[in-house]
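Enquirer: sequence first, predicted coordinates after that:
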Amino acid sequence: MRAKKSEDKKNKRSLEASGFYSDFEKPDCLYAALVRSPAASGKIKDVTISSLPDGYYLYTHKNIPAAKSIQINKTTTKIFGYDRISYQGEPIGILFGPDEQEVQKLLSQVSVSFDIESLESALHNVINSKKKPTTNSTLNENDSKNNHNDAEVSDFVDLINDMPSLNDVLDKSRIEKAPTVEVASRIVKYGIYEKLSPEEADKKLFSEANENGTSRTISESSWQENFVIPKWQETEGAACYTDGEEIHIYVPSCWTYLTQTTIADVLGIAQNKIFIHKTKAAEIYRTGLSRTSQLAAQVAVASYLSKKPVKLVLSQREQEEYMGPGVITKFKYKTAVEPSGQIFAMRVDIDIDIGISNPFAQEITDRITLAATSYYKPQNLYVSTKTHTSKTPPTSVSIRSIDSQAFFAIENEMQKISSQTNVFPDELRLVNSIQNKKQSKISPFPFDIPIADVTDTIKTVIQKSDFNRKYASFQMEAADRVERSNKAFFALPLRGIGVATAYVPSEYNGKSFFYYDSKIEVTLTTDDKLIIHTIKPSSVVQEIWKNTAAEILQIEKNNIIIDSEFDIEELPETPEDSYSSIGVLNELLKKCCIDIQKKRFHQPLPISSKRGVQPSQRKKWNKDTFTGVPFSTTSFITTIVEVELDTYTYNEKIKGVWVCADCGEVFDEAAAKKTLRLEIQQELAMLVKGKSVSCDFIDITFTSSNNKSGQVGGLIHNSLPAAFSSALSLALTTQLTEIPCTEDLLFKLTKKRTKQENQGDRE
């Protein structure tokens, strides 16, 4: 019996994260560094080092015991690069030993040999680019044959000395032969765009005169939000050791199933010999998906073959260059607006660069497309999203911030429209949150975002911040400054205020690689202990669950246990943080507890109850037409930021941040406010490169609604950057089109504005 229990325990895997992998310590632990390709393309022949001291190792793809690559959603990822190189910096080996500094020294001695085809191509490119034409002054017909040979040798020596680096010329033809490939796309048409071609519709819609003879405002803008990796976060990596036939890996994985199966395939061993110890992952731009599993496999190969503990910690430079969060997304908006502020037509062209690969390209494409118009309902809409590859490192996806770039773009577009039409920002948002009645009778808007009435949330924070008075005052001050002086800066600080709205969705109903199939199992045991079996949430949510269950079943909170251990055969196949929001899981927990309460006095204990998301919910979204209700529920936020810009140092200072959120039923308001306050402080460190913006005042308010409880996390990230850039744009009287900004960018924008004013004065 004991043997069976021990065997059962060995087949269990915990999905609870604890500690940090970088704190891993074992006697005789070896420190690792990745060998990376020095070239962007070419065919690798070998990776070698002239001599390795005792106790140091170098492994490449040739040393991998079994599978040398993994397949994720039809995307192939090599554990170590081999054959054709995909991008500069691709990992092609791992070097490790007992001294970390010595490992770094040895790293520079590693030799990467390329196939002769690549070298001939490189030499051919050099000779073609460097060869000088022969002239009469160079070679005289009367020169002797020896002199002619000496000249040739001298020229060849000069040619060799003048050669550029191999990386500059290596296999250039192959880079040209590997253009970007479109891997995903999504097009949304509404209104006139459903009947005419985009070009014909544009010609008809974007004319300044409307049917009533009054003029429309036409706005054209481009927007981009770049992700900044916080310096305080632990960089990616993994630690590993072997214990007999077993192998233990400490890694900040958010996808235990993938990490487990990847290592099993790469090492060619049974899954029950592999133990994944989940460590804490980054809270901002959390990844922990395919790239983390690749890192874990690289370290596992090193430890498994050497039979030594091995730890790999990426440097900050490696983290920024090769493990950047999200994708590079560029938005181009063209908008026609009626004098009332109603958006008559909106065209959005979105370009997404996923690097050399991304297994989640279609998911990213669809989610960004959905968020590109937020909750606004233009009378005519065309959205074209195209996702392509490039010769840059592969990208991943942070499920929690997958659509934040789109909110940055649309909210800045709304702010620009407000300044052009002189419609107050809050009024502009409210008038466009409701579909035109006449058009709604003809055709419903394609997206029905489940958001409660936004009016209360917007008006509450507008009043608390005194937004409209400040906005009008700062706008008049900026206009007066432009009219009276060509100098953009005075001794007094420049002031601005901006507003942005956004939502955070839960339970995407569309076709998705991350199947959002939230499940929960609750068991009441014979000794009146309640076991909740699901992925363990944050400590705050755990308390909410315990309070909910204790109230329904009338048991002590101390008797409630949240169990996150799963049998190997039952590990969730999707990433852990793709599982539902607090609201959805809390509803499932309530149903389980009510079911147990009904049975507990009629059936012997133990009693179990299982619940999951109803399939009918997903039927509300038509994946073929890309229309309907895309999410189960949402949280909504309005954020206002007031800024002050020093006219001498270009230093930004935030005078205040006002937030009003509608998260449905808030189970613990104090904890929710604490979460938002922490997110604000974290976000302030990512608005300007190289520094954290100071903030004098933060005010947080919640409004109640009949919505299901929604996510609190992510609301600030989806709204604060746009509010900040809008405020700075007002202060500078010129549009800030990308985040994060720099002092140099602010200086250039100011000079550009001054130049425009000077030209206007001359005219």
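Expert: Now that the structure is in, tell me what you want to look at. Numbers count the residues shown, from 1 in each chain.
Enquirer: contacts, neighbours, all on C-alpha from now
Expert: Will do.
Enquirer: residue 657 versus residue 686, what's the distance?
Expert: The gap separating residue 686 from residue 657 is 15 Å, by C-alpha to C-alpha, to the nearest Å.
Enquirer: with neighbour numbers in mind, choose between the two.
Expert: residue 657 (25 against 22; other C-alpha atoms under 10 Å).
Enquirer: does that one really touch residue 638, like I thought?
Expert: No. Assessed by C-alpha atoms under 8 Å, residue 657 is found out of contact with residue 638, at 10.6 Å.
Enquirer: before we move on, which element is residue 33 in?
Expert: Remark: residue 33 resides in strand 30-36, with elements defined by DSSP states H and E.
Enquirer: below is an additional structure, to be compared with the one above:
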Amino acid sequence: MPKAGERRRAVPKKKTKGAQGQISFQNDFYSDISVEGMLYARIVRSPVPSGIITSISQGDLPDGYFLFTAHDVPGCNLIQTPLGKVPVFSEGNIAYCGEPVGILVGPDEKELARLLQELQINYDANSIESYLEPENPAGIPAAQTHPAENGSGAIEHVSASSLFSSKIAERKIERGNCFLPDQNGVVPGLESVFTSAATVQEGTWAYAVNTPYNREPNGALCSYDGTKLTVYTPTQWLSNLRKVLSEATGIDGTDIIVNKTRACDHGTNSIWYNAFIACQVAVASYRTRCPVKLVYTREEQQKYMDCMQPITISHRTALSREGKLLALQVGIEVNAGSSNVFIREIIDRLAIAATGCYDAENVSITSSAFYSRNPPSSIDQQLIDSAAFFAIENQMNKLCGSSGFTPAEIRLLNLTEGEYSARNAPLVLLPKAKETIDAIIARSDFNRKYASYHLDNITRMRQKGKETQIISYLTPLRGIGFACGYEGSCYYGSEVFSSDQSLTVTMQADGTIVIQSPPISRSIQEIWSKLASSILGITQSSVSIDSHFDAGNEPLLPEGVYSNISIMTQLLKKCCESLKKRKPDTKLPFSVKKKLSAAQKKAWDSAEFEGTPFHSCSFAAATIEVELDPCTFREKIREINIIINGGKILNSTAAESNIKLAVQRVLTSLVEEDSVECNNIKIAFMQSEENPTQIGELVYQVLPAAYTEALSQALGCTVSTLPMQSNSLYKLLQEKEASEQKQSKKQSTPPAQTAAATPNADAQAASDAQPEPEKTEEAAHHDDTGNA
């Protein structure tokens, strides 16, 4: 085994195409690749969430085993990101429990695990910030020793009082006449709208749904031979990977060979932090001159890559007697953990989606993100909007209980219109939204089932006495939920979005067509080849995809995040039409490049936060019918109906298959460490000749809200948090019954006794008139029986 610094060239055991180029796409998993003389690696992590690392006691490592820390980074250890500098390895000041402080490498994985357990990390419990506080003058450091964090056990989260340590980004939106001066020059303000409204409803919703995947954990294999650095990793952001690697190692970007392996994780951490993982491995390879492979354990993947901190959204909504939304006041709080380079975009996207598909006359939204001493929060970049839709759709459903309108009625009355106005900025165009809602209501028989379950719930609540209370739960509890939402494609406000997003198509001398694009799925390949062949009059076998890029020419955008199939399909169509119009004597090969115009990006004004934020939108409506077993308190989904308008569906079979797969993934994420099953899933698409739009993530926007709405109706109380625990439904029923018993005792107390026991009888009577939090909706159900 060579010593650190000794030069040794790595030779792959298996041949991989594109190895001589600067970048190649491979169908292999990086964890399956082995090279001669390869060392294995494990990350040494901080055992505490805060403090200052003073030293790492490693003893005498066996021959061939090495520990590298921030001092061994050959280039720059602090990498610049949109939110400031992020270290490859912690330089001492601990940001969160589990933060990488070094990398341990050696030839045997079992021996590495043993050595990792024996490492002792010495640290000062006082953080740098504590020494800077004047009321806490620096004294003798409280030095402590702790075994290194190795990825096992629970993360030590900070207390609730200090969960959000500092605000890092905020977006405020105020729209509507109440924010403008009246004839007397006085600004009425939002409170004046709530005071005069017929119905006011409040709700707070917590969302932390993280769709599980049985996927390969993150990691990398790096080999440095003294001149070239070869990297195998499931990167999703090629240009960023090369930039970060070059900055951390000091190696010129042209000397870095990237072999992109298969990737199936689209969380924000996997998109941006994968480059830092590659840097950690590259540092070890640089120092040992040996190929080094790091594969995260399943536990590390879940704790440090897929961890999503809850997003909390509070709503206060005012409704007129006619069912029109008079005001929406929304507060959004996002725990970013220690860092998230996409956080500004995340809070902007949440602010845009906060009003859902609805147009309120007055809107006030505050969307904020906070640092905390927790691992970086990871949010699937394609599913950012789902938290906002979960909150607004449940809030609309809650309004039904206190206003007498059905879920379908209140939504149809407030759908965003297709015309731009000052009050509904930002404008999201919803294709055939009313027709889609009408279709889902008819297909699922929603109105009849909703009224039936509503009346059944009221009957249960009106039963008095212990005996009838027991009888009322002998039959299954049923409910039905409805939700709608949109999926926006190509967000123009992205900090890394470029109007240079493009596609190149080349006609070769033999008449074949080559499309230069990152790897796409087989179904998309079939769609593209069919589209190109139909326009150009050639066979589908004459169309191929080229996924090889030279250094510096790789896609600038993260894979599958800002570029999307709907846009690229339109660009492909334009390229093929231009090729068809070329002159007969044009010399071949002949290439055509089309890109998204800068004028399209100007449709969205990021500074004023108004305009059209997306290139295109698709729309979906869904219903879920549930049944709860009164013995086990477990839910069973009787039926799921989904209708989608995504423009012209180019391959209906593949589209339906993908939607059903997405449904199953959502169902596995609704209950922690458990899954909900449904064998009766019905998918339909609205007929349209419009350009195809992205539909792959629509299910995530509508199913979670429809699920909790159905449970809320079945239980007779509000379900406000996802994911749920396996015993959540039982606890909710217990809390509901306790609340009802408390209210019943209040109502049965004689007036004379109340007056004698309370100094201010009028004040007590007014207090008793206020319903319990869960009773608000229930009391409204009593009053709205006839309207159901």
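Expert: Perfect, thanks for sending it. In this text the structure is predicted, and so the values were computed from the model without any measurement.
Enquirer: TM-score of the superposition?
Expert: Here the superposed chains carry a TM-score of 0.86, computed using TM-score structural alignment, normalised by the length of structure 1; 703 aligned residues with a C-alpha RMSD of 3.0 Å.
Enquirer: what residues does residue 647 of structure 1 make contact with?
Expert: 489, 490, 491, 492, 493, 494 (C-alpha atoms under 8 Å, 6 or more residues apart in numbering).
Enquirer: mean distance, the strand holding residue 33 of structure 1 to its aligned residues in structure 2?
Expert: Following superposition, strand 30-36 of structure 1 is found to deviate from structure 2 by 1.7 Å on average (mean C-alpha distance after the TM-score superposition for structure 1).
Enquirer: can you name the residues of structure 2 that that strand overlays?
Expert: Aligned using TM-score structural alignment, strand 30-36 of structure 1 spans residues 39-45 in structure 2.
Enquirer: let me see the residues that make contact with that stretch.
Expert: By C-alpha under 8 Å, 6+ apart, the list of residues contacting stretch 39-45 of structure 2 reads 97-109, 112-113, 116, 148-151, 281, 290-296.
Enquirer: structure 2: which residue goes with residue 522 of structure 1?
Expert: For residue 522 of structure 1, the residue aligned by TM-score structural alignment is residue 505.
Enquirer: helix/strand/coil for its match?
Expert: Following DSSP: H, G, I helix; E, B strand; the rest coil, the label given to residue 505 of structure 2 is strand.
Enquirer: isn't it right up against residue 516?
Expert: Yes. With contact defined as C-alpha under 8 Å, residue 505 of structure 2 counts as touching residue 516 (6.4 Å).
Enquirer: which one of the two has more residues nearby?
Expert: Set side by side, residue 505 of structure 2 and residue 516 show more neighbours around residue 505, with 27 against 18, by other C-alpha under 10 Å.
Enquirer: distance check, that one against residue 482 of structure 2.
Expert: 43 Å.
Enquirer: residues contacting residue 416 of structure 1?
Expert: Taking C-alpha under 8 Å, 6+ apart as the criterion, residue 416 of structure 1 is in contact with 219, 735.
Enquirer: just to revisit the earlier point, show only the entries of the contacts of stretch 39-45 of structure 2 found in strands.
Expert: Among the contacts of stretch 39-45 of structure 2, the members found in strands (DSSP state E) are 100, 101, 102, 103, 104, 105, 106, 292, 293, 294, 295.
Enquirer: for the residue in structure 1 that the second one lines up against, what are its contacts?
Expert: Going back to what we said before, that points to residue 101 of structure 2. Here residue 101 of structure 2 is matched to residue 92 in structure 1, going by TM-score structural alignment. Applying C-alpha under 8 Å, 6+ apart, we find residue 92 of structure 1 in contact with 34, 35, 36, 37, 47, 60, 61, 80, 81, 82.
Enquirer: just residue 404 of structure 1 next, same as before
Expert: Contacts of residue 404 of structure 1 by C-alpha under 8 Å, 6+ apart are 717, 718, 719.
Enquirer: tell me the centre residue of structure 1?
Expert: residue 326 (3.0 Å; C-alpha atoms, centre = their mean).
Enquirer: nearest residue to residue 727 of structure 2 other than its sequence neighbours?
Expert: The shortest distance from residue 727 of structure 2 to any non-neighbouring residue, by C-alpha to C-alpha, 6 or more residues apart in numbering, is to residue 633 (7.8 Å).
Enquirer: what's the answer for residue 623 of structure 2, then?
Expert: Nearest non-adjacent residue to residue 623 of structure 2 (C-alpha to C-alpha, 6+ apart): residue 482, at 4.5 Å.
Enquirer: host element of the equivalent of that neighbour over in structure 1?
Expert: Structural correspondence for residue 482 of structure 2 with respect to structure 1 (TM-score structural alignment): residue 499. Assigned by DSSP H and E, residue 499 of structure 1 belongs to strand 494-508.
Enquirer: mean shift between that strand and structure 2?
Expert: Relative to structure 2, strand 494-508 of structure 1 is 1.0 Å off (mean C-alpha distance after the TM-score superposition for structure 1).
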